[in-house]
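**Student:** Got a sequence here, can you build the structure:
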Amino acid sequence: MSKVSIHDIRAKHWAIVAVIILVMGAVELGFGRHAICTCGYVDLFHPALDAGNSQHLFDWYTPSHIIHGFLFYFFGWLLFRRASPGVRLTLAVAIEAAWEMLENSPIIIDRYREATIALGYTGDTVINSMSDVAAMAFGFAVARRIPWWMTVALAIAFELLTLGIIRDNLTLNVLMLVHPVEAIKQWQTAL
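**Tutor:** Alright, predicted model coming up:
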């Protein structure tokens, strides 16, 4: 029997992560999601808050997905300490992929339109969903490597950066999705 090194195990988990992301993309295509922006091209980063938002690889909501990775790392460490980091990463990616599929269902798309500043939101393209899950996995990997206080500082910096630039962030997004506050919505749309 040959020995399996720690690097082989990491490679195995990253391969599983890739398969989960590809399966999620295939499911979204099966649900009728567009593979790429209907504009016909893919931006690496789409900075505008317009119809192209959530249609390209990365946008101002990418930091939120990185923070998801920070949170998944923390909760995985807290709840599943005996599991390897690779197993915890795989579980986090599976949960994030499930959320991406739910987020792009008519019920959540309609909720975003109704309760948040995403009035014209039509859902993510498949390439954007795949990038969002990859950003979460990146955040997980970063949180695993740096001190906890640095992870918290990065999360706060991301929240303040996006709050300052687009008047939205993970905290407000969750709040407005779960319990909309009209005063916040008015402030967000006053750009």
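**Student:** alpha carbons only for contacts and neighbour counts from here, please
**Tutor:** OK.
**Student:** Chain neighbours aside, what residue packs nearest to residue 120?
**Tutor:** Nearest non-adjacent residue to residue 120, counting by CA to CA, 6 or more residues apart in numbering: residue 113, 6.5 Å away.
**Student:** so after the host helix or strand of that neighbour, what's the next helix or strand?
**Tutor:** Assessed by DSSP states H and E, residue 113 sits inside helix 106-115. Once the chain leaves helix 106-115, the next helix or strand it forms, by DSSP H and E, is helix 126-145.
**Student:** tell me which strands and helices that following helix is in contact with?
**Tutor:** Contacts defined by 3 or more CA pairs under 8 Å, 6 or more residues apart in numbering; DSSP states H and E place helix 126-145 against helix 6-30, helix 62-79, helix 85-103.
**Student:** Can you check what angle separates the one helix or strand residue 183 maps to from helix 106-115?
**Tutor:** Counting by DSSP H and E, the element that carries residue 183 is helix 182-189. Helix 182-189 runs at 90 degrees relative to helix 106-115, counting by axes from the mean of the first three to the mean of the last three CA atoms, to 10 degrees.
**Student:** so how far is helix 182-189 from its chain's centroid?
**Tutor:** Centroid displacement of helix 182-189 relative to its chain, using CA atoms, centre = their mean, to the nearest Å, is 23 Å.
**Student:** same deal with stretch 107-126?
**Tutor:** Worked out by CA atoms, centre = their mean, stretch 107-126 lies 15 Å from the chain centre.
**Student:** name the helices or strands packed onto the helix holding residue 183?
**Tutor:** Helix 182-189 packs on no helix or strand, going by 3+ CA pairs under 8 Å, 6+ apart.
**Student:** Could you also give me the structure for this next sequence, so I can compare it with the first?
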Amino acid sequence: MSRAAVLAFPQTTFGRPRWSPDADVRFWVAALLSVAVLACWLGLLGRPLAPPSGLRLWSGDLARGNSQQLSDGYSLLHLSFGALIAALMRRYNPRLGGGRLALTVVLSAVVWEAVENLPPVITLFSAPAGAASYHGDSIVNSLGDVVFAGAGFVLARQLSWRGIVALLVGIELACALLIGDGLLWGSLRLAGLA
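**Tutor:** I've put the predicted structure just below:
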């Protein structure tokens, strides 16, 4: 097999399984239940429902509103997370239908949000030099992040592989400019390499 064949990405779109109302309902119920479990989990961890200063759709202030409002600069990373999970699942499990793939993205985002708000992880994210002030997410912000991951899935579903790569690179650059952070930069910082 030639090297070009190994590196080539397929230009196909996601498979469209036969429509089944029962399957669609099960996937939606499972996704909604997982989001409800996340909200309860965050409440048990003592995360606030919304910021005490009042809820806004967007916060550009990382010093005070980081991960408290419905969306912020880090919401873009959740958009790329959803697109990346969808792209990886498409690559390695191309027979996975749209409903199952969407549920995989939602469950992945829910698990990430549940882990991200554990006290040791909050400490880990706020410890590196240059990291934004992070004290955990509000419940509204976590639910918004799950929605952004779902939007990333919807975007990835419409794009070719090249389009997905362009989207991920664009989001990384936008995050670097907007918030001085990103998936790559944050990973390097956590590893002590930046």
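**Student:** so what number do they get for TM-score?
**Tutor:** After superposition, the two chains reach a TM-score (TM-score structural alignment, normalised by the length of structure 1) of 0.84; 176 aligned residues with a CA RMSD of 1.9 Å.
**Student:** circling back: just the residues contacting the helix holding residue 113 of structure 1, thanks.
**Tutor:** With contact meaning CA atoms under 8 Å, 6 or more residues apart in numbering, helix 106-115 of structure 1 is reached by 102, 103, 118, 119, 120, 121, 122, 123, 176, 177, 180.
**Student:** Tell me which residue of structure 2 matches up with residue 38 of structure 1.
**Tutor:** Using TM-score structural alignment, the partner of residue 38 of structure 1 in structure 2 is residue 52.
**Student:** residue closest to the middle of structure 1?
**Tutor:** residue 65 (3.1 Å; CA atoms, centre = their mean).
**Student:** show me what contacts it?
**Tutor:** With CA under 8 Å, 6+ apart, residue 65 of structure 1 has these contacts: 132, 133, 135, 136, 139.
**Student:** one more time with 10 Å
**Tutor:** By CA atoms under 10 Å, 6 or more residues apart in numbering, the contact list for residue 65 of structure 1 reads 71, 96, 131-140, 170.
**Student:** Now neighbour count and distance to residue 26 of structure 1 too, for the residues you listed, in a markdown table please.
**Tutor:** Putting the contacts of residue 65 of structure 1 into a markdown table (neighbours: other CA atoms under 10 Å; distance: CA to CA, whole Å) gives the following:
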| residue | neighbour count | distance to residue 26 of structure 1 |
| --- | --- | --- |
| 71 | 20 | 26 |
| 96 | 24 | 15 |
| 131 | 20 | 14 |
| 132 | 28 | 15 |
| 133 | 30 | 14 |
| 134 | 22 | 15 |
| 135 | 21 | 19 |
| 136 | 29 | 19 |
| 137 | 27 | 19 |
| 138 | 19 | 21 |
| 139 | 25 | 24 |
| 140 | 28 | 24 |
| 170 | 20 | 26 |
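**Student:** Reformat those as CSV; add distance to residue 24 of structure 1.
**Tutor:** Formatted as CSV, the contacts of residue 65 of structure 1 follow (distance: CA to CA, whole Å):
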residue, distance to residue 24 of structure 1
71, 21
96, 10
131, 11
132, 12
133, 10
134, 12
135, 15
136, 14
137, 14
138, 17
139, 19
140, 19
170, 22
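**Student:** hmm, back to that, so the helix holding residue 113 of structure 1 matches what in structure 2?
**Tutor:** Per TM-score structural alignment, the counterpart of helix 106-115 of structure 1 in structure 2 is residues 119-128.
**Student:** repeat for stretch 69-78 of structure 1
**Tutor:** Mapped onto structure 2 using TM-score structural alignment, stretch 69-78 of structure 1 spans residues 82-91.
**Student:** State the number of residues packed around residue 83 of structure 1.
**Tutor:** Using other CA atoms under 10 Å, residue 83 of structure 1 has 12 other residues around it.
**Student:** Verify the contact between residue 72 of structure 2 and residue 138 for me.
**Tutor:** No: contact criterion CA atoms under 10 Å: residue 72 of structure 2 and residue 138 do not qualify, at 12.0 Å.
**Student:** Name the residues contacting each of these two.
**Tutor:** Listed as contacting both residue 72 of structure 2 and residue 138 by CA under 10 Å, 6+ apart are 66, 144.
**Student:** Alignment lookup: residue 35 of structure 2 to structure 1.
**Tutor:** In structure 1, residue 35 of structure 2 lands on residue 21 (TM-score structural alignment).
**Student:** who are the neighbours in contact with the closest residue to that match other than its chain neighbours?
**Tutor:** Spatial nearest neighbour of residue 21 of structure 1, excluding adjacent residues (CA to CA, 6+ apart): residue 130 at 6.0 Å. Remark: with contacts taken as CA under 10 Å, 6+ apart, residue 130 of structure 1 is in contact with 18, 20-25, 28, 57, 97, 100, 124, 136.
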